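1. Quick one, fold the following:
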Amino acid sequence: MDWTIVSFLTADALQNGTIYALLGLALVLVFAVTRVILVPLGEFLVFAPLTYVWFLPSEVSGLNLQGQIPGTAWLAAAMLTWWAVLDRTNLRRVGLLLLGALGVLGLAWWGAQGVPMWLGWLLAILVVLPIGPASYRLFFEPAKNASVLTYLIIAVGLHFAFMGLGLVFFGPEQFRLPPILSGQTTLGLVPVNNQAFLVYGFALLAMVGLYLFFTRSIFGKALRACAVNRYGARLLGISPSQAGYVSFAIATLIACVSGMLLAPLISPAYFQGFLLGLKGFVAGILGGLVSYPLAVVGALLVGAMESWASFQASAYKDAIVFALLLPILLWRSLQSQEIGEED
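-> Just a heads-up that it's a prediction; the model follows:
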């Protein structure tokens, strides 16, 4: 292995690790506030760019989709309407939710009529974004005070449901999306796609933004209070339910923007979200699902291991990455104290 190969593998590890870091940050955020391991996060990542395909001009996408509303818009509107039915005693919230459902369909219809590409980019994110907090209200909040295992089972079921719907909405093929920044920049011996710099920039912005949000804003401090002690936060007038909505919304936003920036580099398809989300989960586990800096370090380690394995043993690269979980889980099991089943 010479210096040229090392340079290419390092660049690949940095790009992959950055994506896993974004997903790891979102997973840690949701788990800290709600104790939910958000397995469907990878589906949110691919839903946004796949929705964007419906808003692209036919000469760019190569498909004649003008006037067709993407399935994700109908899904978001249906989930918001279901949320309104569950909260029917709160007339103000019902009105806002129904207005939001109509707004999602209106934005999707507007985008499907043909809009500038930058506007379609934003509309795709806005269409997918409500699915995150609606998922918390419809599937996780009814199981209040459930165990982490119960939440995990719900999340896995939701992942398979979303992945199946993705196949129905978008079909099995991959789509090639136009980049925001075209061309390449050579750094040393490695040509780096200019689109990758946007991914790096957003990752840095997300890390700094989350730090400032949790340390400087009153809403961030409220989420931290729910993460530390939900019952104590409730006594101080902080709603754990509202904190759950906010955490799911932030995580979904991070996933959607990450997917939109990453899409020109990977040609997204409905099935790609699972592996990306699973490797982000590995990064979060390496950080103990509690530490944002450790999650980032874990993501870079996952990216490095995947890059090395793809060169040395490409057939086993995913198995090698997931094997990183074994020593961490073993160490955590040895550190934990055995308690009775009732406790």
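2. all contacts plus neighbour counts: C-alpha atoms, from now on.
-> Fine.
3. show me the contacts for residue 82.
-> By CA atoms under 8 Å, 6 or more residues apart in numbering, the contact set of residue 82 is residue 138.
4. number of nearby residues for residue 307?
-> Neighbour count for residue 307, taken as other CA atoms under 10 Å: 26.
5. same thing with the one 10 residues further on?
-> Applying the criterion other CA under 10 Å, we find 18 residues in the vicinity of residue 317.
6. now it, nearest residue through space, not along the chain?
-> Distances taken as CA to CA, 6 or more residues apart in numbering place residue 309 nearest to residue 317, at 4.8 Å, with adjacent residues excluded.
7. Residue 143 too?
-> residue 151 (8.0 Å).
8. which SSE is that neighbour in?
-> Using DSSP states H and E, residue 151 maps to helix 148-170.
9. Second chain to compare with the first, below:
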Amino acid sequence: MDSSIAAILTLDGLTNGIVYGLIAIALVLVFTVTRILFIPQGEFVAYGALTLAMLQQGQRPGPLWLLLVLALCAAGMQAASLLRAGQAALLPRALLGTLGVPLVIAALVWWAAPQQFALPVQVLLTLLLITALGPLMYQVVYESMADASVLQLLIVSVGIHLAMTGLGLVFFGAEGFRTPAFWDERWNLASLTLSAQTVVVVAAAAALLVALWFFSGRTLYGKALRATAVNRLGARLMGISTTLAGKLSFAVAAFIGALSGVLIGPMSTIFYDSGFLIGLKGFVAATIGALASFPAAAGGALLVGLLESFSSFWASDFKEVIVFLALLPILLWRSLVIPAHDEDEE
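-> A predicted model of the protein is given here:
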């Protein structure tokens, strides 16, 4: 391996690592706020890329129907809860709050899909549609079992992953798709060719991190989310709704997943089940950060990207195995230096 090949592999690894870093940040956020190991995070990535591909073809994307079904289920559960509590007078307002935004987004996507608008508009529609799935999924699936054990939540997450993978086959078919690049320019830097799509990935990730920093440190909802991540019971005693925090964390995770899918769509062919491996690599990075540290998870993601890139050069048939085996010494080290403790009871 000469220096030019090493430079190409490094650039490719860092680009992939940035995407894995976004996924890892979403996983850490969801886990710290809700204690949910959100296995289906990778499905949001695949849904984002494939939804954009369907909009490119002028077709109405399948997740549109999933959004409507989740919205109706959430509205039905909320109506039943209010009726049991004898609060029927609150029913119209509650149903409007639950169904309003999903129905508006569904109607907008339904109308705009055949119009084949410009790529930025299609990206915006994709982000709106996939992001709206997050809080509804939390409300329908996880809200009623918010106090369950981590193991029970993990089992449910595996079930949601399997369901979303099967629905992905129904929504998008078995054929893979690759979306058009946002910017087609290329620049030659010595022996290295830098693509404009790489610049777009870096710029989008940087903008997202700045937005998350501003949101978490400068807004009331962001501070409430941070408080819930630090201590769920203490946040609840201070009047912070852990249900709202859970919905918000899922919305952010869905947005990050959709954005990651939009970013990697032009760089690789995405299939309905591609999200599983992508999500697992993000999970490896999040585990390096102990599912608690955002900087460590981001650094671990860059390490995973570089390891994957160089492994594809030296042993391409085993690159996935090498990446996942790298998790074993990290887990072993953590088991030795961090004492075991029982799960906190709330």
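10. TM-score of the superposition?
-> Once superposed, the chains reach a TM-score of 0.92 (TM-score structural alignment, normalised by the length of the first structure), with 334 aligned residues with a CA RMSD of 1.8 Å.
11. Give the aligned range of the helix holding residue 151 of the first structure in the second structure.
-> The aligned range for helix 148-170 of the first structure in the second structure is 150-172, by TM-score structural alignment.
12. What's the average distance for the matching stretch when superposed on the first structure?
-> Once fitted to the first structure, stretch 150-172 of the second structure is off its aligned match by 0.8 Å on average (mean CA distance after the TM-score superposition for the first structure).
13. In that stretch, which of the residues would be classed as buried?
-> Buried residues in stretch 150-172 of the second structure, counted by 16 or more other CA atoms under 10 Å: 150, 153-154, 156-157, 160-162, 164-165, 167-168, 171-172.
14. And residue 251 of the second structure, what's its match in the first structure?
-> In the first structure, residue 251 of the second structure lands on residue 249 (TM-score structural alignment).
15. That match: how many residues sit nearby?
-> When neighbours are counted by other CA under 10 Å, residue 249 of the first structure registers 22.
16. From residue 305 of the first structure, how far off is it?
-> From residue 249 of the first structure across to residue 305 of the first structure, the span is 31 Å (CA to CA, to the nearest Å).
17. Hmm, residue 293 and residue 28 of the first structure touching each other?
-> No - Residue 28 of the first structure lies out of contact with residue 293 (CA atoms under 8 Å); the separation is 10.4 Å.
18. what's the distance between residue 141 of the second structure and residue 23 of the second structure?
-> Distance, residue 141 of the second structure to residue 23 of the second structure, using CA to CA: 21 Å.
19. more crowded one of those two?
-> Per other CA under 10 Å, whichever of residue 141 of the second structure and residue 23 has more neighbours is residue 23, with 34 against 18.
20. Excluding sequence neighbours, find me the nearest residue to the more buried one.
-> Using CA to CA, 6+ apart, the nearest residue to residue 23 of the second structure is residue 282, at 5.2 Å.
21. host element of that neighbour?
-> Using DSSP H and E, residue 282 of the second structure sits in helix 275-288.
22. What residues sit buried inside that helix?
-> Within helix 275-288 of the second structure, the residues that count as buried by 16+ other CA under 10 Å are 275-276, 278-288.
23. Dump those residues into TSV; add distance to residue 81 of the second structure as well.
-> Listed next are the buried residues of helix 275-288 of the second structure as TSV, based on distance: CA to CA, whole Å:
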residue	distance to residue 81 of the second structure
275	34
276	35
278	37
279	34
280	36
281	39
282	37
283	35
284	39
285	39
286	36
287	37
288	41
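24. hang on, the earlier thing: I'd like the buried residues of stretch 150-172 of the second structure as CSV, with distance to residue 90 of the second structure appended.
-> Converted to CSV, those look like this (distance: CA to CA, whole Å):
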residue, distance to residue 90 of the second structure
150, 33
153, 30
154, 34
156, 31
157, 32
160, 31
161, 34
162, 36
164, 33
165, 37
167, 34
168, 36
171, 36
172, 39
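25. ok, residue 73 of the first structure - contacts?
-> Counting by CA under 8 Å, 6+ apart, residue 73 of the first structure makes contact with 104-105, 108, 127-128.
26. still contacting in the second structure, which of these?
-> Here is what carries over to the second structure from the contacts of residue 73 of the first structure, by both residues aligned by TM-score structural alignment, their matches' CA atoms under 8 Å: 105, 108, 127.
27. Can you check which part of the first structure stretch 194-210 of the second structure sits on?
-> Using TM-score structural alignment, stretch 194-210 of the second structure lines up with residues 192-208 of the first structure.
28. residue ranges of the helices in the stretch 1-150 of the first structure, please?
-> With DSSP state H, counting those that start in this stretch as the criterion, the stretch 1-150 of the first structure has helices at 3-34, 41-55, 58-61, 71-86, 91-112, 117-128, 131-135, 148-170.
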